[in-house]
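*Asks:* Quick one, what's the 3D model for this:
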Amino acid sequence: MINVIAFAKDGKYTGLKVSGHASFGEEGKDIVCAAVSVLTLNLSNSIEHFCDDDFIVDSDDGFFHLTLQDRSEKSGVLLDSCILGLMDIGEDYRDFIKINLQEVK
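*Replies:* Here you go, the predicted model:
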């Protein structure tokens, strides 16, 4: 199971943590893991290349954690888009991905 925590402050996403494996298919052919990996990697790369915002990212096999230090309009849209994509995957593959919202102070 892939576990996603979307962090929000004052109604706006500030980061996300993704951990686990979907186990939807055999290794190398798991479309759920592949889709989640593409969304999270693209998020990190896009913020780095298109935004001037500071952010922290930590990733490893089956783990991704990104926190925006500053949330500009651009980085906010990118993060919102990634979380929307993860939620869409969660609707179709709810037995393989779980998404929770956590409000931060």
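*Asks:* C-alpha only now, for contacts and for neighbours.
*Replies:* OK.
*Asks:* Show me where the chain has its strands.
*Replies:* 2-9, 12-19, 55-60, 63-68, 97-103 (DSSP state E).
*Asks:* Could you pull out the buried residues of the last one?
*Replies:* This means strand 97-103. Using 16 or more other C-alpha atoms under 10 Å as the test for burial, strand 97-103 gives 97, 98, 99.
*Asks:* Residue 82: which of these is nearest?
*Replies:* Residue 82 has its nearest neighbour among these in residue 99, at 12.5 Å by C-alpha to C-alpha.
*Asks:* and for comparison, fold this next one:
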Amino acid sequence: MIQINVWEDEEQKIKKFLVKGHAGYGEEGWDIVCSAVSALTIATLNGLTEYVSIPLDIEIEDGYVYCAITTKMSKLQTIQSQAILQTMKLAFENIVDEYGEYVKMDKMKI
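*Replies:* Sure, this is the predicted structure:
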């Protein structure tokens, strides 16, 4: 099972997220649930680093991605990063709705 944790502050701004585990929906290399979660996670990291240009605290291993925003951002960077992160969260919620026995997501408060 894939476990996703998303941490939000009191203003419901996402400050960090963790994606770990494997879905087990299909064979390795053919698992559409794992592929969807992986693609969203990579797209989010790429958007934050390449489009918004903010440094991140990132840890990546097989079946494990941790990402935290640890720097002060401009107002524009905050708007851009939250658009990316909130879109990621919505997409993960859609995957959980469809494949809940393979993916779980918890929202945490900072």
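*Asks:* Can you lay out the buried residues of strand 97-103 of the first structure as JSON lines showing distance to residue 30 of the first structure?
*Replies:* JSON lines is the format used below for the buried residues of strand 97-103 of the first structure (distance: C-alpha to C-alpha, whole Å):
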{"residue": "97", "distance to residue 30 of the first structure": "13"}
{"residue": "98", "distance to residue 30 of the first structure": "16"}
{"residue": "99", "distance to residue 30 of the first structure": "19"}
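*Asks:* Rebuild the strands of the first structure as a markdown table, extending it with distance to residue 27 of the first structure.
*Replies:* Shown next, in a markdown table, are these (distance: least, C-alpha to C-alpha, whole Å):
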| stretch | distance to residue 27 of the first structure |
| --- | --- |
| strand 2-9 | 14 |
| strand 12-19 | 16 |
| strand 55-60 | 16 |
| strand 63-68 | 16 |
| strand 97-103 | 16 |
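*Asks:* Mean neighbour count, those: which tops it?
*Replies:* Highest mean neighbour count among those (mean count of other C-alpha atoms under 10 Å): strand 12-19, with a mean of 21.
*Asks:* helices or strands up against it?
*Replies:* strand 2-9, strand 63-68, helix 73-92 (3 or more C-alpha pairs under 8 Å, 6 or more residues apart in numbering; DSSP states H and E).
*Asks:* right, and the ones you listed - which one's nearest residue 43 of the first structure?
*Replies:* helix 73-92 (6.4 Å).
*Asks:* and for that closest one, what span of the second structure is it aligned with?
*Replies:* Under TM-score structural alignment, helix 73-92 of the first structure corresponds to residues 79-98 of the second structure.
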